[in-house]
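A.B. asks: no FASTA, just this:
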């Protein structure tokens, strides 16, 4: 992925990693469209960051995705990068179905069906571009589980394998599939995470991600150094130790 000269749509980017990445990518010379559910947040972002375009979208609602896709493409026919960023993370107790089933269904809808539906809405347009990128967002928890967030872990593992699979299918097209794999980052994804010493500062994470995109335009996985502990535990042969350390260190992850 080239670091500049793109038109980028980031659904689910009204806060946290998504918004920080949108701001940094705009500064690198890209046209960036921020998508989110809350109109008041979108209006504030547009006022605070002139040049960022905004579109209302609820990635859990197929009709909203279709409407937003039409709006984005009408305003930005040169769109060539899609970043399905929206995600939710919740603590669950799987001893009793009444304590996890609703949460699990919501997580799968947002974190798995949302990206799938977004890709479906944009893939024909992206394939028609001379150079396009689909930047998926998984997690270090796709590779080592945090005990208290089973559905989130599973949803991000699904995104990892989805990315691997569609990269193979789209190899005969102009669409590159790149997977961003965050560690725990200081955002509001989970209560207390923004203040967690275990989590990586947001500005440091985004700076490192943008540097990696700039230095490695042909990369298929974007991994900051701090996520490699989780990503490669099985390959190193210390997976059990990684899981034990992760679950002893902090109740939150990303």
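C.D. replies: That came in fine, so what should we check first? In this text, all values refer to a predicted model and were calculated from it rather than measured experimentally. Numbering: from 1, shown residues only.

A.B. asks: contacts, neighbours, all on C-alpha from now
C.D. replies: Noted.

A.B. asks: Where do the strands of this structure begin and end?
C.D. replies: 7-11, 31-36, 53-56, 81-82, 132-137, 175-180, 221-222 (DSSP state E).

A.B. asks: got the angle for the first one vs strand 31-36?
C.D. replies: Relative orientation of strand 7-11 and strand 31-36, computed by axes from the mean of the first three to the mean of the last three C-alpha atoms, to 10 degrees: 10 degrees.

A.B. asks: what's strand 7-11 packed up against?
C.D. replies: Applying 3 or more C-alpha pairs under 8 Å, 6 or more residues apart in numbering; DSSP states H and E, one finds that strand 7-11 contacts strand 31-36, strand 81-82.

A.B. asks: on that earlier part again, switch the strands of the chain over to a markdown table; also include mean neighbour count and distance to residue 235.
C.D. replies: Listed next are the strands of the chain as a markdown table, based on neighbours: other C-alpha atoms under 10 Å; distance: least, C-alpha to C-alpha, whole Å:
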| stretch | mean neighbour count | distance to residue 235 |
| --- | --- | --- |
| strand 7-11 | 25 | 32 |
| strand 31-36 | 24 | 36 |
| strand 53-56 | 21 | 41 |
| strand 81-82 | 24 | 30 |
| strand 132-137 | 23 | 21 |
| strand 175-180 | 23 | 19 |
| strand 221-222 | 20 | 16 |
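
A.B. asks: hold the first one in mind and look at this next one:
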């Protein structure tokens, strides 16, 4: 992926990792378009970065994505980088008598179906470019899950597998397919507690490492994965899966 002079669309970019990526890429002389569900949050981000554009997108609303697709095709026909970052996380207690599939369905709708719809919407435009990149935000928890976030972890495991297939199918086209698998980072993904948790990686440190990996081409097999997470990524291969699962999910 070239690091400058791109036209980049990033979903879920009004906070957390999405916003950090948008700001870092904008600062490297890229034309960045961010999306989010709330116009006020979009305005807050773009106000700090003159030249950055923001458009409203609700991935649960097919009409919203159709409107975005049309506007991007009209205003940003040179779009060559798509970062499907929008995602949500919810805990689920399946031992509870009150548990239902409602939260799981919400997670899957955003984290899985939302990514598929986004890629489907913009792939025709990306195919027209001389070089293009698709990146989706997965998670290190795709490889060894936290059992209290079952649907979230499963949604990221789905994305990992799906991106492998997408990368293979597009192998003869000038479209790079990348998977960003963050560790536990200081964001509000699971609430305010995660943002202040000293065990979580500071967002600015994580973002700097991602930018370095992109600049240096350090993403074997298309995976942007910090070295600290290789133990989870290869746990089954290395025979350490049960041990790591137990560490993440103590009795």
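C.D. replies: Happy to help now that I have it. Quick caveat, the model's predicted, so the values are computed rather than measured.

A.B. asks: could you dump the helices and strands packed on strand 7-11 of the first structure to TSV with distance to residue 60 of the first structure?
C.D. replies: Shown next, in TSV, are those (distance: least, C-alpha to C-alpha, whole Å):
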stretch	distance to residue 60 of the first structure
strand 31-36	11
strand 81-82	17
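
A.B. asks: Need the contact partners of stretch 141-152 of the first structure.
C.D. replies: Residues from elsewhere that reach stretch 141-152 of the first structure, judged by C-alpha atoms under 8 Å, 6 or more residues apart in numbering: 88-93, 104, 107-108, 111, 153-158, 160, 183, 230-233, 239, 242-243, 246-247, 251-254.

A.B. asks: Quick one, which of the residues you listed are buried?
C.D. replies: 88-92, 104, 107-108, 111, 153-158, 160, 183, 230-233, 239, 242-243, 246-247, 251-254 (16 or more other C-alpha atoms under 10 Å).

A.B. asks: residue boundaries of the helices in the stretch 151-251 of the second structure?
C.D. replies: Assigned by DSSP state H, counting those that start in this stretch, the stretch 151-251 of the second structure shows helices spanning 192-196, 203-216, 230-233, 235-238, 241-248.

A.B. asks: whoops, I mixed them up, the stretch 1-150 of the second structure
C.D. replies: According to DSSP H, counting those that start in this stretch, the helices that the stretch 1-150 of the second structure contains are 16-26, 39-47, 62-75, 102-108, 114-127, 150-169.

A.B. asks: Can you say which of those helices is nearest to residue 224 of the second structure?
C.D. replies: helix 150-169 (11.6 Å; C-alpha to C-alpha).

A.B. asks: ok, average deviation of that closest one from the first structure?
C.D. replies: In this overlay with the first structure, the average offset of helix 150-169 of the second structure from its partner residues is 0.5 Å by mean C-alpha distance after the TM-score superposition for the first structure.

A.B. asks: chain center to that helix: distance?
C.D. replies: Centroid separation for helix 150-169 of the second structure versus its chain: 11 Å, with C-alpha atoms, centre = their mean, to the nearest Å.

A.B. asks: do stretch 29-44 of the second structure as well
C.D. replies: 15 Å.

A.B. asks: Repeat that for stretch 177-189 of the first structure.
C.D. replies: With C-alpha atoms, centre = their mean, you get 6 Å for stretch 177-189 of the first structure.

A.B. asks: Any idea how far apart the tips of it sit?
C.D. replies: Length of stretch 177-189 of the first structure, first residue to last, C-alpha to C-alpha, to the nearest Å: 25 Å.

A.B. asks: same deal with stretch 77-84 of the second structure?
C.D. replies: 18 Å.

A.B. asks: do stretch 218-237 of the first structure as well
C.D. replies: Start-to-end span of stretch 218-237 of the first structure (C-alpha to C-alpha) is 28 Å.

A.B. asks: Could you do stretch 105-117 of the first structure as well?
C.D. replies: Using C-alpha to C-alpha, the distance between the terminal residues of stretch 105-117 of the first structure is 16 Å.

A.B. asks: Would you mind listing the outside residues contacting that stretch?
C.D. replies: 59-60, 62, 65, 84, 86-89, 136, 151-152, 155-156, 158-159.

A.B. asks: picking that back up, select, out of the strands of the first structure, the one closest to residue 73 of the first structure.
C.D. replies: Shortest separation from residue 73 of the first structure across these is recorded for strand 7-11, at 9.8 Å, computed as C-alpha to C-alpha.

A.B. asks: The closest one to helix 114-127, inter-axis angle?
C.D. replies: 170 degrees.

A.B. asks: what range in the second structure matches strand 7-11 of the first structure?
C.D. replies: Per the alignment by TM-score structural alignment, strand 7-11 of the first structure matches residues 7-11 in the second structure.

A.B. asks: if we can go back for a sec, turn the helices of the stretch 151-251 of the second structure into TSV, columns for distance to residue 78 of the second structure.
C.D. replies: Below are the helices of the stretch 151-251 of the second structure laid out as TSV (distance: least, C-alpha to C-alpha, whole Å):
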stretch	distance to residue 78 of the second structure
helix 192-196	35
helix 203-216	21
helix 230-233	35
helix 235-238	41
helix 241-248	43
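
A.B. asks: for the ones you listed, which one sits closest to residue 124 of the second structure?
C.D. replies: That would be helix 203-216 among the helices of the stretch 151-251 of the second structure, by C-alpha to C-alpha, at 24.1 Å.

A.B. asks: Tell me what angle that closest one forms with helix 16-26.
C.D. replies: Using the same axes, to 10 degrees: helix 203-216 of the second structure against helix 16-26 is 50 degrees.

A.B. asks: ranking the helices of the stretch 151-251 of the second structure by burial, who's on top?
C.D. replies: Comparing the helices of the stretch 151-251 of the second structure by mean neighbour count (mean count of other C-alpha atoms under 10 Å), helix 230-233 ranks first with a mean of 17.

A.B. asks: Just give me the mean distance for that helix relative to the first structure.
C.D. replies: Once fitted to the first structure, helix 230-233 of the second structure is off its aligned match by 2.0 Å on average (mean C-alpha distance after the TM-score superposition for the first structure).

A.B. asks: And the strands of the first structure: which comes nearest residue 70 of the first structure?
C.D. replies: Smallest distance to residue 70 of the first structure across those (C-alpha to C-alpha): 10.6 Å, for strand 53-56.

A.B. asks: Tell me the counterpart residues of the closest one in the second structure, please.
C.D. replies: With TM-score structural alignment applied, strand 53-56 of the first structure matches the range 53-56 in the second structure.

A.B. asks: Contacts for that stretch, please.
C.D. replies: 32-39, 42-43, 46, 64, 68.
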